[in-house]
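Asker: build the 3D model from these lines:
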Amino acid sequence: MYEYLHQFSLNFWLAFAYVMVALGAATYLISLGITSIHLNRLSQNAQSSPIKTTIMCFSQAMVCMIIVLYFFFPLYSTYKVPLTLVMFIFTYTARYYYWRNLSEVFNENKTLRIIYSGIVVGAIGCCLIHLLWFFMKGAGPCCLGQELVKNPASNYILKVQIPFLMNESFSRFVKFFTITVSIVYIRFFLISLKTRDYLMIFGLLISVLNIFYTTSYHAFGFKYWIPLYFVVDLLEYTRLQQLEVTHFANKLNEQKQSYHSMIHDLANPLQFTNLRLQRLKRTNSIDDSKEVNAIYEGTKSAIDILNNYKNVGSNESFISDIIQEVISIFPESNIIYTRPKNEVRVNKGIIKNSLINLIKNSHEALKEDLEWIEIKINNFDDRLIIKVIDNGKYVDFKTPDSAFDFGTSSKGDKRGVGLYSIKKDIEKINGNLKLVNEESYTCFTIEI
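Answerer: The predicted structure follows:
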């Protein structure tokens, strides 16, 4: 464009359109990068996303800006050589994060991830060596040969991008990495076909076609190549950021549900403690040791729950000691429990809170029809099974499959937190919670 600023030739308009495309791509990529920065700032308390698009987007935006700069240099300027090497460094930096993100999406194994990283590190290393070589010896020995040979291509945009023919060693370097990158892109495309992510599939298809197009020039000398590599990955970049946004949205939703669970869990012991305080107030007596002990255990359980949510209540205790503490919170309940022969230590905060929730559920579900609750322990070599059974009929549980869904409850609106909360907590310690039929009675089974 430098030579054509004084006249409105065809080459000028081609260059102008090309520059506008590059600037548009750069602007879009910068907006994606800024969005990613704000996502991470707004979600500081959420778990970091395995997909990271910030550096990827900004690096690719730099590639677009360098492409624009080419048009403001004289057509046959050797200063384009270091500019090209810097552009390659940004290209492979973006590619490193791009491939790493795709590896997360497609769950690539460690060996392949190391290979992808090796390709990128090798390419960046070669570019840095040639860049140093340029500043020490000049453009000829570095990349172009002793005699500078102008690119004979008739394509003006191609000549702006690559004004000189490369020497044999640098040409081999470009061919090798172009073909290697082609293989990686083809692999990602083939993996994507197994998914139903059509935007990703379409984006990778375009990228693969562009790679073939690029390889046709660098490896086979196709003379009508127009460099478009800086825009073809935009669909995948967009999709990757959508996945990054989805991750943070899910984490924030989990936090919201966790807060609901904490409030629900705290309400259980506090509610029973409050009932006992009201009873003591009516009788004006504190001589009832059962009531006093129940109040003590209720407040202690509330503290345990708070500590558990602060991740400082993960200490272990013997299962029978935990169950006895839970039983003491419900002195009027007929809770049947026999100590197992072999005691085992478990996470006190999670197991205690789970048992309190399950017993409270029995009270709320059966009310005055509650006759008994039995807690059974089956201790095997590799797992522990805790069963909480009541005299409620399993067939009365209308939707057993959805019992653990958030917000699902037979007790009315704005309920359905307890069982969901218990299941999530049990899963944190690699356990499982099920609703099963135990001799026609309702039975919740905790397996850890």
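Asker: going by C-alpha atoms from here, please, whenever you check contacts or count neighbours.
Answerer: Noted.
Asker: which strands and helices sit next to whichever helix or strand Ile303 is part of?
Answerer: Element membership for Ile303, per DSSP states H and E: helix 289-309. Applying 3 or more Cα pairs under 8 Å, 6 or more residues apart in numbering; DSSP states H and E, one finds that helix 289-309 makes contact with helix 234-283, helix 319-329, helix 348-366.
Asker: redo those as CSV? Include distance to Tyr156.
Answerer: CSV is the format used below for those (distance: least, Cα to Cα, whole Å):
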stretch, distance to Tyr156
helix 234-283, 25
helix 319-329, 78
helix 348-366, 69
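Asker: another for comparison:
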Amino acid sequence: MTASLTQTARDLASGSTTATRLVEEALERLAATEPDVHAWVTVAADTAREQARALDAGPHRGPLHGVPFGVKDIIDVAGLPTECASPLRAGAVAAADAWVVQRLRAAGAVVLGKTVTTEFAYFEPGPTRNPRDLSRTPGGSSSGSAAAVAAGVVPLALGTQTAGSVIRPAAFCGVASYVPPVGALSYAGVHPMCPSLDTVGFFAPAVADLALVRTAVDGRADVPVARTDAPTLLLLRGDELGPVEPEMAAALESAATALTAAGARLTELTTPLSPLIDDHLTVMEHEAAISMREDLTAHPDELSDILRTMLEKGTTVGGAAHDAALARAAAQRDLLLGLLGDADAILLPAAPGPAPVGLGATGNPAMSRPFQLMNMPAVAVPGLATTGGLPLGVQLVGHPRREDDLLATAAWVEARLG
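Answerer: Alright, predicted model coming up:
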């Protein structure tokens, strides 16, 4: 795995490395891993080198000065195609950077290229393989971004999440990821699917790196300080949301034991959340059918079977059903936020188990669906593994108005699981 983003940023600030050197190292690592991993769809080598040279020749730009990063290929980068893994967008060059890309560039980061996405960020897989086991899926839809970080090519990559597309790939690939609340970051310049659910997210080697990125995007210099006191956590075993594989259940139990031994206070969360899975599907299908109405009407044969089927179903979901699903989610959210008034985060599996064998599917997002519908931020925390060494991720879900606290709590948990 690549060095932590935080350490890389320190090395750049101290002058012990340069933007040019980091970009060249990233390109070398990409060339070495790409024949097996297939994480990248476009590599902007020349422009990355040019930007790195400019950064090395000028003043220190910001907290991410010289850090190379990857961008999921539904997010616009000026001068590069945004193809969304679909022939319907082939060769569609973006005229401007997406808002989040602008913010990372303003902090000094360097775009290395575009990473593989599933078709329109839904479930039709791309060619990307899991760097931890090439026979397994990296997850989706932010497949290439998770794999690019896990393969050690870049210490930072952008993804998006509508169901579980940032949390699940991080868990499968053994890296950290963060999903802010829906609406916390502008989605301008990102291909939309479901406005009530879509959000940009980040991948990095470790949780502390995510806090650095989150504050850099905001233009803040005050990276949250490390947490020293033990948190209070609500433990959700995940069984209610869907089948949890035995090794994941055992790993979560082991994590709970280790965190309790370190001083954390854990209480079982018994609030029923499984009805929100169907509500998430209702909202997703309805809004996706609206967002992609033109593609479905004009080019149905250019869509994969799985995407076309979902969009066709979405055309039958009425506005009343959609609004009722959102209302139920809002009521449940109020209940959970009340519980989080006395606790720091909810601890649960990030995925039902390790990455499944095969590249024909991207895994089950059930562990993320309810929280994405409730617009609650989540962190995928690496550190656990199966007996065979495959990554197992847990996630922490927190209060939407306490993002810094959630990231600090996740870093505390990561340190006790590592």
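Asker: any idea what the TM-score is?
Answerer: With the length set by TM-score structural alignment, normalised by the length of the second structure, the two chains reach a TM-score of 0.24; 166 aligned residues with a Cα RMSD of 7.0 Å.
Asker: picking that back up, and the helices and strands packed on helix 289-309 of the first structure: which comes nearest Val160 of the first structure?
Answerer: Closest to Val160 of the first structure of those is helix 234-283 (Cα to Cα; 23.2 Å).
Asker: returning to what we had before: mean neighbour count added to the helices and strands packed on helix 289-309 of the first structure, as JSON lines?
Answerer: Converted to JSON lines, those look like this (neighbours: other Cα atoms under 10 Å):
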{"stretch": "helix 234-283", "mean neighbour count": "17"}
{"stretch": "helix 319-329", "mean neighbour count": "19"}
{"stretch": "helix 348-366", "mean neighbour count": "20"}
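Asker: check which helix or strand Asn437 of the first structure maps to.
Answerer: Under the criterion of DSSP H and E, Asn437 of the first structure resides in strand 432-438.
Asker: kindly report the same for Met248 of the second structure.
Answerer: Met248 of the second structure is part of helix 246-261 when elements are defined by DSSP H and E.
Asker: now do the buried residues in the very next helix or strand once past that helix.
Answerer: Remark: after helix 246-261 of the second structure, the chain's next helix or strand is strand 265-268, criterion DSSP H and E. Using 16 or more other Cα atoms under 10 Å as the test for burial, strand 265-268 of the second structure gives 265-266.
Asker: now the element after strand 265-268 of the second structure, going C-ward?
Answerer: For strand 265-268 of the second structure, the succeeding helix or strand toward the C-terminus, using DSSP H and E, is helix 275-291.
Asker: elements contacting the helix or strand immediately after that following helix in the chain?
Answerer: Next in sequence after helix 275-291 of the second structure, counting helices and strands by DSSP H and E, comes helix 293-298. On a contact count with 3+ Cα pairs under 8 Å, 6+ apart, helix 293-298 of the second structure meets helix 305-314.
Asker: going by neighbour count, list what's buried in the helix it packs on.
Answerer: Residues of helix 305-314 of the second structure classed as buried under the neighbour-count rule (16+ other Cα under 10 Å) are 307-308, 310-312, 314.
Asker: check which helix or strand Val71 of the second structure maps to.
Answerer: strand 68-72.
Asker: that strand - contacts with which helices or strands?
Answerer: helix 19-37, strand 110-115, helix 143-150, strand 157-161.
Asker: closest to Ala345 of the second structure out of those?
Answerer: Using Cα to Cα, the nearest of those to Ala345 of the second structure is strand 157-161, at 19.6 Å.
Asker: next, the angle from the closest one to helix 143-150.
Answerer: 140 degrees (axes from the mean of the first three to the mean of the last three Cα atoms, to 10 degrees).
Asker: got the buried residues for strand 157-161 of the second structure?
Answerer: Going by 16+ other Cα under 10 Å, strand 157-161 of the second structure has these buried residues: 157-161.
Asker: what of stretch 246-258 of the second structure?
Answerer: 247-249, 251-252, 255-256.
Asker: farthest-separated two in the residues you listed?
Answerer: Within these, Glu247 and Ala256 form the most distant pair, 14.1 Å apart (Cα to Cα).
Asker: and for Ser177 of the second structure, the neighbour number?
Answerer: The criterion is other Cα atoms under 10 Å. On that basis, Ser177 of the second structure has 31 neighbouring residues.
Asker: what about it, distance to Ser145 of the second structure?
Answerer: 10 Å (Cα to Cα, to the nearest Å).
Asker: sorry, back to before: name the next helix or strand downstream of the strand holding Val71 of the second structure, please.
Answerer: Using DSSP H and E, the helix or strand that follows strand 68-72 of the second structure in sequence is helix 99-106.
Asker: by contact count, what packs against that following helix?
Answerer: Using 3+ Cα pairs under 8 Å, 6+ apart: helix 99-106 of the second structure touches helix 207-218.
Asker: in the helix it packs on, which residues are buried?
Answerer: 207-217.
Asker: can you name the two of these that sit furthest apart?
Answerer: The two members of the buried residues of helix 207-218 of the second structure with the most space between them (Cα to Cα) are Val207 and Val217, at 15.8 Å.
Asker: which residues are in contact with stretch 55-70 of the first structure?
Answerer: 19, 22-23, 25-27, 29-30, 32-33, 80, 83, 87-88, 90-91, 93-98, 160-161, 230, 237 (Cα atoms under 8 Å, 6 or more residues apart in numbering).
Asker: can you point out the buried residues in that stretch?
Answerer: Applying 16+ other Cα under 10 Å to stretch 55-70 of the first structure flags 55-68, 70 as buried.
Asker: looking at those, spot the one nearest Phe188 of the first structure.
Answerer: Met56 (17.2 Å).
Asker: how far away is the closest one from Thr35 of the first structure?
Answerer: 12 Å.
Asker: same question for Glu316 of the first structure.
Answerer: The spacing between Glu316 of the first structure and Thr35 of the first structure, counted by Cα to Cα, is 43 Å.
Asker: tell me the SS of the nearest residue to Ser362 of the first structure once chain neighbours are set aside?
Answerer: Nearest non-adjacent residue to Ser362 of the first structure, counting by Cα to Cα, 6 or more residues apart in numbering: Asp390, 6.8 Å away. Assigned with DSSP: H, G, I helix; E, B strand; the rest coil, Asp390 of the first structure falls in the strand class.
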